[in-house]
Structure formats: structure tokens, C-alpha cells
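> coords please:
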Amino acid sequence: MGDEGEKAAFSVNEQVILSIDVSTPRWFTGGTRIGRVDIPNVIAKQRNQLATNYTTRDQGQTWSHQRWEITLYPQQSGQFTIPPIAVNVQVSGEDGQSVRGTVQTAPVTFDARLPSALLTQESIWFTASEADVSQTWQSSTETLHVGDAVTRTITITAKDSLSVLLPDLMAAETGGDHAVASSRDYQAYAQPHQLSDTQTRGDYQSRRTEQTIYILQMGGDIQFPDYTFYWWDTQHQTLQTETVVGKSFHIAHTWRSWLAYYWPMLASVIISC
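Reported below is the predicted structural model:
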């Protein structure tokens, strides 16, 4: 999407690239500053802090160009208008002296919509051109006992997305970043999430890593849950489903955990006798 005022359609959460092209028939003599982009219900980021520089010739005249990129992420369905953006430039004047000035981009309108009828605003999903999920398990000892720890780490990587838009899969269990939750089988400690957004030569990559440490509180077999999420593949225009498979562990009892586990049954036997 350029800055010439055309209208385009995208998916909710899809990365929209606004290109701003600044040109002069002479040359740039100082840094160019792009004004703030503020649109309701749209996340705007200037992830690429460097412009693409190039030259063109028009009727024998050489023009120097700078192309800047602003990434936009619409958060809901609807029509959005990017207002004029102030661009502060410094170029060489006809007398060879530097001239400072401010130009305005043309307004741009685009639409965003849910890409699939299977999705709602409340669904756990994101939009990307490529995505991958990986998982690791670590335990404090090879043979687990009550009081030992199991660590579950899930990493989602995506191309042409944003780390804050990638799902927090274990939030329902722990309540979010830094949270603590407990159950009969374990106590769960959510670790600080690791969010990363990088850009290399127009290649936008995002990563979200979440980790939870489980302190085992009960012996026997413990099953950790599966997690399922969706992502809209902008490259193939299809809805993809990903499942992060859970895992079961056998936990050896201590005398105290054995008594806590079997006491209801023992008590019922004693009462019946």
C-alpha cells in the first residue's frame, strides 16, 4: 500500500505496509523524520528505522528517493483512514545550502475484515504469511517425585506479524505473565514472556516465548493439556490449525502425598467398618 490515496482490503491483524516515498531533484542533506501515525483500533509501528535509498531519471533529471515503511495492524473489522502524515526533510537548495521543510502525505483508506467465517473477535488466532510453533519439556530429575519441577516452554514464530498479537496459550491456566496458579496436582508459576520483533531487508519476523514451571504436589499420573490455536495464512489465503500436544508424567509419591491421595478412600473404608 503506497501513499497515493488508493483503497485496499486486508484481514484483521494482517500486517499492512504503508510506504512513504520522499524524492528531490537534488540530494538529501540531513535526516528525514516521519511523523507519528495514530489511528483508532490500529497498531502502528515503524519497525524499519532505515529508509531504502535509490535514484531515478525523469526527462534527463536525476531524482534522489527515500522509501520509508510503516507497519500497520488493524485490530477489528471496518474501514480505516490513515490521516496525512508530516514528513520533515532536509535537502540541498539551488544555491547549495541546506533547506528544511515539512511535507504531508495524502490520506489513505483501507478495509479490514475477518478472513474466515470460522473466526470471531474472541477466537485465539493471528495473521501471518508463515508460522511455526515449538515446545520443550524439562524436569528437575529423571524420576519425578512430589516437590520436583517440570518446565514447559512454548515458542511461536511468525513472519509478517507482531509479537504482541501472537497468542498467550497458557494464560487460561496461569492467568498471564508472572502469574501463579494452583491445582490439586501442581502449582504453576508463569515466567516473564519473551517477545521479539526483528526486521532484516524487509523480512519481518516475530517471536513469542512463554514458559511455565510446575511444582508437582501430588503423586500418580499427571496429564498436561493440549493447546490449539488458529492462524490465517495470508500467503495461501487459508485458515491453519495448530495443536501443541500435552504430555503425561508419572509422579512418585512421598509418604505425605500418598496419605493425602488415598486418605478419602481409607476414611470411607474405616467409616463403613
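
> C-alpha from now on. contacts and neighbour counts both.
Fine.

> Can you classify the nearest residue to Leu166 once chain neighbours are set aside by secondary structure?
The shortest distance from Leu166 to any non-neighbouring residue, by CA to CA, 6 or more residues apart in numbering, is to Phe126 (6.1 Å). With DSSP: H, G, I helix; E, B strand; the rest coil as the basis, Phe126 sits in strand.

> got the contact list for Trp68?
Counting by CA atoms under 8 Å, 6 or more residues apart in numbering, Trp68 touches Ser19, Ile20, Asp21, Asn48, Leu50, Ala51, Thr52.

> Who wins on neighbours among these?
Ile20 (21 neighbours; other CA atoms under 10 Å).

> Mind giving me the packing neighbours of the helix or strand hosting it?
Using DSSP states H and E, Ile20 sits within strand 16-24. Packing partners of strand 16-24 (3 or more CA pairs under 8 Å, 6 or more residues apart in numbering; DSSP states H and E): strand 61-74.

> To compare with the earlier structure, here is another sequence to fold:
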Amino acid sequence: MRGWILLVAMMPLLALANVVSINRSDPGVEVRLELLQAGPYYVNGRLPVKLTLALDGRLWGRVALRQPGLKDALVIHDPGQEFDRDTEKQVDRPKEILTRQFEIYPRRQGTLVLAPIEMQLVYYDRPSDRYRQVTVASAPLSIDVRRPPEWPEGRQPLVTPQLTLSHSAIDAEDDLKVGDAVTLTYSIMASGVDAMLLPSLSLPELEGASQYRRPAQLQNYRNSRGEPVGRRTEQVTYIVQRPGTFTISPQRVSWWNLDHSRLESAEVAAVTWKAGGPLPPWFYRLWHQRRAQMLLFLVVLSLLSLTSLTLALKGAKGGAEERRLRRSYWRSFSRQDPLGMSRVLEAYVAGKPGGHRRLRQGLEGESLAALDAFYLWAYGTDGAPPTRAQARQLLRAVCRPESLTTAPGFSLKLNCGSQR
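Predicted coordinates:
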């Protein structure tokens, strides 16, 4: 009766004890497989396993170890790793102890069975005083795995004694414009976890910015205590396509604290930045929503701008030509040269659009009087030279656009140089 009472009292302690399996299929080799961490054991939690070979003799060469296999679990095992060797001195005969460790991360709850691990080796058997080549295996190892309490259904647990979440910052003084790139780096670091078990972050796509995500970088290393540390780094780049304010929501990672047996969360604050542009914000919104229509609008606008530029260049060229003709006209007037003045007037008439480049019939008022004075001077024998005012009136009448018509009528034919 006391034995049963003692057994019931020790059951909680037995649940926390290490799981061990021992096999002695060969008289000279003892295979021992044990979990180095006491329970309870959780899904995705790290389970360090120690494999021990005790030889009644001395190992010759290397141990050929088959990859440990466990269904529904991640087994971290380095095939190139050598066994650690030590000698256990006893009174009757010494033993050589070979040890090696690997890690298991169960992926589901329930009872998991680690299949026997086969090994081939050659050792010197002291009792028989000869070398023996044997194949040995560990005994199956059963592990009871549970989900962390309060963990949401449908999500893979993250079990670790310590986790940190960080991200890079954006300089508030950066003068961001349309077309600039904003790169953010998020990092998750957890002890006792392989990097491939760390979750991916939900980085949103932003309206008005193109998103480019680099593949996540996974790193595994050991800390000063020899414990594994996993690190997952994610980098995302946003190309700003329109001015405005952009915000990435806060990022959160939930995890089960193995040391304190409770659910915790790590969080980083939201990231916000502003971008300006040479055009108003509504233009970029229209471009993002109706790109084809905006592209057609820009093509038409470019053609109109090109036409305006061409006309402006022609106008500038015409203005220079007109200034040259005016200078020539007044030089001819100063020299009292009717032929030079007539050439300038004919050039004005020829440079105007409108049919045969004819002057309107019946120039009125002072313009007509100025033209008569010019003809008397150019063709007559006693005509006095026109005054400066008359010369100006005549030039102004010829330069006016409304003074040209396609109707037949009076035209300048001032071949008068030989008649002076």
C-alpha cells in the first residue's frame, strides 16, 4: 500500500524526468538515447537529444551513423559531425564512451516515436582480444508532445525562452519625392529555435507605392552557452509613385515563453513617411487608377507643346526677319533710295499669307496719300521724296495683316529703280 502511495506521489516528478531508451543488442556495446531537457514538450519546441555508445574496448576508425528519422518533426543533424570520445575507467576494465547530440523540433501534438538509429562500427573487444565489426541500433524513443496552452488554433506555435523583434527606422529629415525608394528591414531573433521555424511578417502593399520583397534571410548560430539562436531577416522596398503619406501598420509576433510558461507578444511600432512631388496629388491618383487615359492625355499634351514650340520658333525667326527688313527700309529712306524701299515693301507683301499677296483695294486715308506720294517720287520726274511720317504710314499699311486679300486689285510692282 505504501508503495502505491509513493508511486502516485512521484508521478508529477516522473513526468518531468528525462526520456531515456537503452539497447544492448551487442554484448560489448551499449546504446543509450535520452532527451537532455525535462518535460513538458511542446510543438515546435527544441528537444536536445544525446546519443551515447559505451564500448567494452576501443573504437577503431569512425562510426557510420544513419540519419535520425522522426515523422512529423524537424531533425537538425550534422552528418559530418564526429562523436566526442572519452574513457570511463573502471576497476575491472575501462570503457570508451562516445557521445553525440542533435536536436528535434516536433511539428504536431501527440505521441511521437523516434525510430531506432542504426550505426556500424569496428571496435577492439577486450574480453575476446580481437576486433569486431558490428551493427547496433538505439531503442525506439517515445515523446509526448502537446500544444502550448492558450495558443490560437490554426497557427503553428513558436516556443522559445527569449525573442526580440526589431526594424530599421526612417530618417524624418529625409526629403522624399516621387520615384524615391524606401527600404525597411525587419528582424526576428529567438534563442532555442531554428531559423526556419520563425514566422513570416505580414508587410502590406501600399496604394501609390510599388512593393518589392527580398527573400527572407535565415541564420543559425550558437550563443556563448552553446544554445542555438535563429534569426530571420526580411527586407522590403517601396517605390513611391505619388505624393502623400504612407504608413506600415505595427508588426507583432506571438510566442510561448518557455521559461515562464505564458503567452507573450513582441511588437514594433508603425512606420510612416511622407513624399512630395512636382505635380499635385490628384494627378498621381488619376495616373494610378486610369493609366491608359492619362497616357493618352500626356501624348496629346506633348503634341500640343511641340506645336506651340514650333510656332514660337517660327515667330521668333519671323520677328528677326521683320526687324532686318525694317532696318533696311529706313536705311533706304535715309539714302532716298526708292528701289531699296520698294524691295522691302515687296518682301513684306511676299511674306504674308493670302492668295497672290495683293494689297487691299483702296487704301484709305493717310495710307493712300502716302502711297501716292511714294509713286510720284518713284515714277515721276518732279515728285518730292515722302516725309518720314508718310514712309511710316506706308510701311504700317503694308505690315497690317488685314491689308492682304485674295481679291484682285492694287499690287506693289515697284520696279522703279531705272525710272528715277
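
> Got a TM-score for the two of them?
Put the two chains on top of each other and the TM-score (TM-score structural alignment, normalised by the length of the first structure) is 0.81; 253 aligned residues with a CA RMSD of 2.8 Å.

> just to revisit the earlier point, which residue lines up with the residue nearest to Leu166 of the first structure in the second structure?
Under the alignment (TM-score structural alignment), Phe126 of the first structure maps onto Leu158 of the second structure.

> residues in the first structure aligned with the longest helix along the second structure?
Ranked by residue count and defined by DSSP state H, the top helix of the second structure is helix 291-334. Applying TM-score structural alignment, one finds that helix 291-334 of the second structure aligns to no residue range of the first structure.

> so Gln393 of the second structure sits in a helix?
Yes - checked against three-state DSSP, Gln393 of the second structure lies within a helix.

> who are the neighbours in contact with it?
Glu366, Ser367, Ala370.

> residue in the first structure matching it?
Counting by TM-score structural alignment, Gln393 of the second structure has no partner.

> Against Ser328 of the second structure, how distant is Gln393 of the second structure?
Per CA to CA, to the nearest Å, Gln393 of the second structure is found 16 Å from Ser328 of the second structure.

> Kindly report the same for Leu184 of the second structure.
Distance from Leu184 of the second structure to Ser328 of the second structure, by CA to CA: 70 Å.

> so how far is stretch 222-240 of the first structure from its chain's centroid?
14 Å (CA atoms, centre = their mean, to the nearest Å).

> try stretch 367-384 of the second structure
The answer for stretch 367-384 of the second structure is 82 Å, by CA atoms, centre = their mean.

> picking that back up, what's around the residue nearest to Leu166 of the first structure, how many residues?
For Phe126 of the first structure, the count of nearby residues is 21 (other CA under 10 Å).

> got the contact list for it?
Contacts of Phe126 of the first structure (CA under 8 Å, 6+ apart): Asn13, Glu14, Ser161, Leu165, Leu166, Pro167, Tyr230, Trp231, Trp232.

> ok, now Ile76 of the second structure?
Ile76 of the second structure neighbours (CA under 8 Å, 6+ apart): Phe102, Glu103, Ile104.

> that older thread, so which of the contacts of Phe126 of the first structure are in strands?
When DSSP state E defines the strands, the subset of the contacts of Phe126 of the first structure inside them is Tyr230, Trp231, Trp232.

> Mind putting the residues you listed into TSV with neighbour count and distance to Ser196 of the first structure?
Output for those, formatted as TSV (neighbours: other CA atoms under 10 Å; distance: CA to CA, whole Å):
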residue	neighbour count	distance to Ser196 of the first structure
Tyr230	18	20
Trp231	22	18
Trp232	26	20
